[in-house]
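In: got a predicted model here, sequence first, then my questions.
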Amino acid sequence: MVAITLSVLVLITAGAGWWFYEHLNGNIHSVSLDGKGGTEKADAFGRTPINVLLMGSDSRGSAADCKLGGACESGGGERADVEMVVHISADRSNATVMSIPRDLVTSLPPCTDKETGQSIGARTDMINSALTYGPACQVAAVHQLTNIPIDHFMKVDFAGVVSISDAVGGVGICVDKNVYDPSSHLKLSAGPHTLKGVAALEFLRTRHGFTGGSDNVGRTSGQHAFLGAAMAKLKSAGTLTDPTAVYGLADAATKALTVDDGLGSVKKLISLASDVNKVPSTRITFVTMQNVPDPANRAHVVQGPGAATLFQTIANDQSLTTATGKKSAGSSATSTTQPVDKGSVAVDVENGTSTPNRASTILQQLIRAGFNSASTAGNASTPVTTTTLTYPQGKSAQAKAVASTLGLPTSHVKQGSGNQIVLLIGSDWTTGTTYPGSHPSAAPADTHKALSGALARNGGDSGCVHVSTDRTISVTAEGIPTTAVTKWGITPTTAYARSPHVKDSAP
């Protein structure tokens, strides 16, 4: 539901002019996270990943929201209809977008909404219910579930999705079969369509239309396809030349947003968008957190096998796309290739201290971490004070991988004149296998396990969304003639065929 909002930010960086930023700043509503999302740690080069929780609120807080979301509910508060953790790597080379099922039952932390004063204690409930107590409480719930530091959040409601998708001119989507889901009112014929306004909202909210046929699987597959298509469109569109169009888009986007105070200005949003824009579409992996039916209530789900490993890859800043970016690693049984093949990297480790066997100790640590076993250890020709890592031309990435493994700061890494990578250990590092005071990268998670059952989709994929072949449409569905259904329900394609009286969502 918030998919197009992030794409809009990328467009603002390309087309917006500073002359109307003051007005746009006044549109944005911001809320403090109060530290509820945890703290991100910098890597050995001082770079930090970015993790943003995107939320689509089901609030019926306005007449427009009520009309778009069905009958307004009395009480109960708003819930997170959509939740996606967007992870942008520290080096801005790749990203992961992980959807969390709205009906996931898990342990939730105690929390207080500072804007309303509402409080609640620790409990077990659906994760989307935390938004009732404010966005910061929803962030806290996701952080507790995943142990992923959440730097920022962005929230948009029903009316915001409609206004933004209209302003951007629609998003191109393809479905592989005719589909009709009376619950969201989405009705599309097989093939490509451009979704604007209400049609975009119907597509993003469909519960029964796509493969998986539920809030917890089918809905996220459609959302991932929509977000990928929106980002690809805006990246390829280039700079807008029509100031009126740019203004309308930026005005709609900023009015629709609630963000944390770290994103509470157009300048800050543009900085985030700039980071997003650095990541090629083919280096973005969309996944859905693994889940299984809740034994206590089959309408809900609980954390499934592989989810903890998926969380770990994001927390560890591990890429889930291949080096070429042609496919996400979960799209086939092929292995996940990291940006640097450690096994091909040989390091000459030299001991410049008076401590015996320092070079051998560090060499063994590098070999354990997967670096080439042909690496060598020896003594430096003269004692040295400061540890340095030098590398030949064209081997910067390999040297950074060595430094990151050992926690060596970027200030100690430089290009040299030789033809091999040389680690010269100085008297500033006489004990241990990580540089003093550093925070080296955590042990890598198993990316095969992380992607198993996670419905991975690469951001460069342009294939049609698969319509469900299951009988996901209820026998009591509105708009389906009662004489046309069986007690077991019907497929979305059959529902389309039997509802000629219902207008398609888009031509």
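Out: Perfect, I can see it now.

In: drop to CA atoms for contacts and neighbour counts, all remaining ones
Out: OK.

In: let me know how buried the residue nearest to residue 151 when sequence neighbours are not counted is, in neighbour terms.
Out: Leaving aside its sequence neighbours, residue 151 sits nearest to residue 51 (Cα to Cα, 6 or more residues apart in numbering; 5.4 Å). Close neighbours of residue 51, defined as other Cα atoms under 10 Å, add up to 25.

In: what about residue 391, how many residues nearby?
Out: By other Cα under 10 Å, the residues close to residue 391 number 23.

In: I meant residue 94, not that one.
Out: Using other Cα under 10 Å, the number of residues around residue 94 comes to 26.

In: ok, it - contacts?
Out: Residue 94 makes contact with 88, 279-280, 283-284, 319, 321, according to Cα atoms under 8 Å, 6 or more residues apart in numbering.

In: repeat the analysis, applying 7 Å as the threshold.
Out: Residues near residue 94 by Cα atoms under 7 Å, 6 or more residues apart in numbering: 88, 279, 283-284, 319.

In: same check on residue 59?
Out: Residues near residue 59 by Cα under 7 Å, 6+ apart: 65, 78-79, 157.

In: now that we have the residues you listed, which one has the most neighbours?
Out: If you count neighbours using other Cα under 10 Å, the busiest of these is residue 157, which has 26 neighbours.

In: tell me how far the residue nearest to that one when sequence neighbours are not counted lies from residue 448.
Out: Leaving aside its chain neighbours, residue 157 sits nearest to residue 57 (4.8 Å; criterion: Cα to Cα, 6+ apart). Taking Cα to Cα, to the nearest Å as the measure, residue 57 falls 32 Å from residue 448.

In: between those two, who's got more neighbours?
Out: Set residue 57 next to residue 448 and count neighbours by other Cα under 10 Å: residue 57 wins out with 24 against 18.

In: now that one: how far from residue 185?
Out: Taking Cα to Cα, one finds residue 57 at 18 Å from residue 185.

In: sorry, back to before: just checking, the residue nearest to residue 151 touches residue 86?
Out: Yes - using Cα atoms under 7 Å, residue 51 and residue 86 qualify as a contacting pair, with a distance of 5.5 Å.

In: what packs against the host helix or strand of residue 223?
Out: Following DSSP states H and E, the helix or strand that holds residue 223 is helix 218-237. If contacts are counted by 3 or more Cα pairs under 7 Å, 6 or more residues apart in numbering; DSSP states H and E, helix 218-237 sits against helix 3-15, strand 171-175, helix 197-205.

In: one more to weigh against that first structure:
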Amino acid sequence: MNTQQMRNDWGAQRPAYGHRPAPRRRGRRVLVLVLLALVLFPLVFGGWLWFRVDSSINRIGAFPDYSGRPAAGSGANWLIVGSDSREGLDPDTAESLHVGEADGGRTDTIMIAHVPDNDTPPTLISIPRDSEVPVPGQGRTKINAAFAIGGPELLAQTVEQATGLRIDHYAEVGFGGFAGMVDAVGGVEMCLDQEMHDTKTGQTLQAGCQTLDGEKALTFVRMRYSDATPRSDLDRVANQRKFIGALVEQASSFSTLINPFRTYSLADEGASSLTMLEPDGTGDLLSLAWAMRGISSDGVVTTTVPVTDSSANRWDKEKASELFEAVGSDQPIRQDLITE
């Protein structure tokens, strides 16, 4: 083989000038790593957040059994309480939220959320806090007193005996936690038909569509001394259900779920201010939120316990009994039993 032929053969085997296979392989590896990160990050973040929430929730023991306690019915019943406890609020924060001062804890909000086992729509029922019902050991008095005297346990027993529904789960949040969750999702949009001015606190919300931050949201759900709330507590509980629906919708929106900072802030604010039963966990809470997500779109039946007049002190016994019987058996609720 002559010298020229050897040179030609060597040249044929030599890679063409500028050909670099290594960078191409490196590029594919980078792409694979990016794809893995996109898949694994939500899983890792979600798992960590799940643990964070579950370990941050305040717990109380399971509700004790007692003689005559209602048997478990169809579906699951949540007792949801918004307390007016100022615990954890520094003086400046309490002043900014316009919550005043009060010792101990009372209930600003009492609701029963029913999650059915069948395809009947979920139900959210407001119980006016001035409802006069038998409170064990206290005679007949306002239901709000049950929480003030005996906390969640006595309130749950009072609700069970008054409604005939067994309470399976419990969720309680205070003033600061509620405002914090609203701020965590960037505020909640509400449309007000007219100006709302509270003659007791002096707070005012303008008419029209607007985004309420935590402070204004707390004003909205607590207001009952206003020309815009002529039915007092009945209008207030209706506004509470309306706002909860908008809050759940905002919290479960795509813009919130894809934002890890907002998701973390919401979970952190909610968990640290939430009180639940010892056996309940994050999965139970998500199940409730998922069931209640249809409030704004009429996918959830929302109502107040039927009462005899606008004072909301006395229940309409016949209608209330029919309402709770339908709820406890996962039956559709008649329209005449629904009170806005």
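Out: Ah, there it is. For clarity, every value in this text was computed on a predicted model and none was experimentally measured.

In: got a TM-score for the pair?
Out: Overlay of the two chains. TM-score (TM-score structural alignment, normalised by the length of structure 2): 0.76; 291 aligned residues with a Cα RMSD of 2.9 Å.

In: so what does the residue nearest to residue 157 of structure 1 match up with in structure 2?
Out: Mapped onto structure 2 by TM-score structural alignment, residue 57 of structure 1 lines up with residue 83.

In: now do residue 97 of structure 1
Out: Superposed on structure 2 with TM-score structural alignment, residue 97 of structure 1 falls opposite residue 124.

In: double-check that its match belongs to a helix.
Out: No - using DSSP: H, G, I helix; E, B strand; the rest coil, the assignment for residue 124 of structure 2 is strand, not a helix.

In: run a quick neighbour tally on it.
Out: With other Cα under 10 Å as criterion, residue 124 of structure 2 counts 22.

In: ok, residue 193 of structure 1 next?
Out: Residue 193 of structure 1 has 17 neighbouring residues, counting by other Cα under 10 Å.

In: tilt between the helix or strand where it lies and strand 171-175?
Out: Using DSSP H and E, residue 193 of structure 1 sits in strand 191-195. Counting by axes from the mean of the first three to the mean of the last three Cα atoms, to 10 degrees, strand 191-195 of structure 1 lies at 150 degrees to strand 171-175.

In: show me what strand 191-195 of structure 1 is packed up against.
Out: Using 3+ Cα pairs under 7 Å, 6+ apart: strand 191-195 of structure 1 touches strand 171-175.

In: check how far the strand it packs on sits from its aligned residues in structure 2, on average.
Out: Superposing on structure 2 places strand 171-175 of structure 1 at an average distance of 0.8 Å from its equivalents, by mean Cα distance after the TM-score superposition for structure 1.

In: trace residue 144 of structure 1 over to structure 2, please.
Out: By TM-score structural alignment, residue 144 of structure 1 lines up with residue 161.

In: tell me the secondary structure for its match?
Out: helix.

In: swap in residue 51 of structure 1?
Out: strand.

In: list the contacts for it?
Out: Shown in contact with residue 51 of structure 1 (Cα under 7 Å, 6+ apart): 85-88, 149-152.

In: and of these, the nearest to residue 104 of structure 1?
Out: Among the contacts of residue 51 of structure 1, residue 85 lies closest to residue 104 of structure 1 (Cα to Cα), at 14.8 Å.

In: ok, the closest one to residue 281 of structure 1 distance?
Out: 17 Å.

In: any idea how far the residue nearest to residue 50 of structure 2 when sequence neighbours are not counted lies from residue 204 of structure 2?
Out: For residue 50 of structure 2, ignoring the flanking residues on the chain, the nearest one in space by Cα to Cα, 6+ apart is residue 282 at 6.8 Å. Per Cα to Cα, residue 282 of structure 2 is found 36 Å from residue 204 of structure 2.

In: can you show me the helices along structure 1?
Out: 3-15, 21-27, 63-69, 135-146, 158-167, 197-205, 218-237, 243-256, 266-277, 307-315, 358-368, 396-406, 447-451, 492-497 (DSSP state H).

In: of all those, which lies closest to residue 425 of structure 1?
Out: Of those, nearest to residue 425 of structure 1 by Cα to Cα is helix 358-368, at 7.3 Å.

In: equivalent range in structure 2 for that closest one?
Out: Using TM-score structural alignment, helix 358-368 of structure 1 pairs with nothing in structure 2.

In: which helices and strands sit right next to that helix?
Out: strand 347-351, strand 376-379.

In: pick the most deeply packed of those strands.
Out: strand 347-351 (a mean of 24; mean count of other Cα atoms under 10 Å).

In: after alignment, which residue of structure 1 pairs with residue 247 of structure 2?
Out: Counting by TM-score structural alignment, residue 247 of structure 2 lines up with residue 230 in structure 1.

In: give me the spatial nearest neighbour of that match, chain neighbours excluded.
Out: Once flanking residues are discounted, residue 230 of structure 1 sits nearest to residue 171: 5.7 Å by Cα to Cα, 6+ apart.

In: quick one: contacts for that neighbour?
Out: Counting by Cα under 7 Å, 6+ apart, residue 171 of structure 1 has contacts 194-196, 229-230.

In: and which of those residues is nearest residue 347 of structure 1?
Out: residue 229 (42.7 Å).

In: so how far is residue 279 of structure 1 from the closest one?
Out: For residue 229 of structure 1, the distance to residue 279 of structure 1 equals 15 Å [Cα to Cα].

In: the more surrounded of the two?
Out: A count of neighbours by other Cα under 10 Å puts residue 229 above the other of residue 229 of structure 1 and residue 279, at 24 against 17.

In: residues in contact with the more buried one?
Out: By Cα under 7 Å, 6+ apart, residue 229 of structure 1 lies in contact with 171-172.

In: tell me the counterpart of residue 313 of structure 1 in structure 2.
Out: In structure 2, the residue matched to residue 313 of structure 1 (TM-score structural alignment) is residue 326.

In: next, count neighbours for the nearest residue to that match once chain neighbours are set aside.
Out: Excluding the flanking residues, the one nearest residue 326 of structure 2 by Cα to Cα, 6+ apart is residue 333, at 6.1 Å. Counted with other Cα under 10 Å, the neighbours of residue 333 of structure 2 add up to 18.

In: equivalent analysis for residue 213 of structure 2, please.
Out: Neighbours around residue 213 of structure 2, by other Cα under 10 Å: 20.
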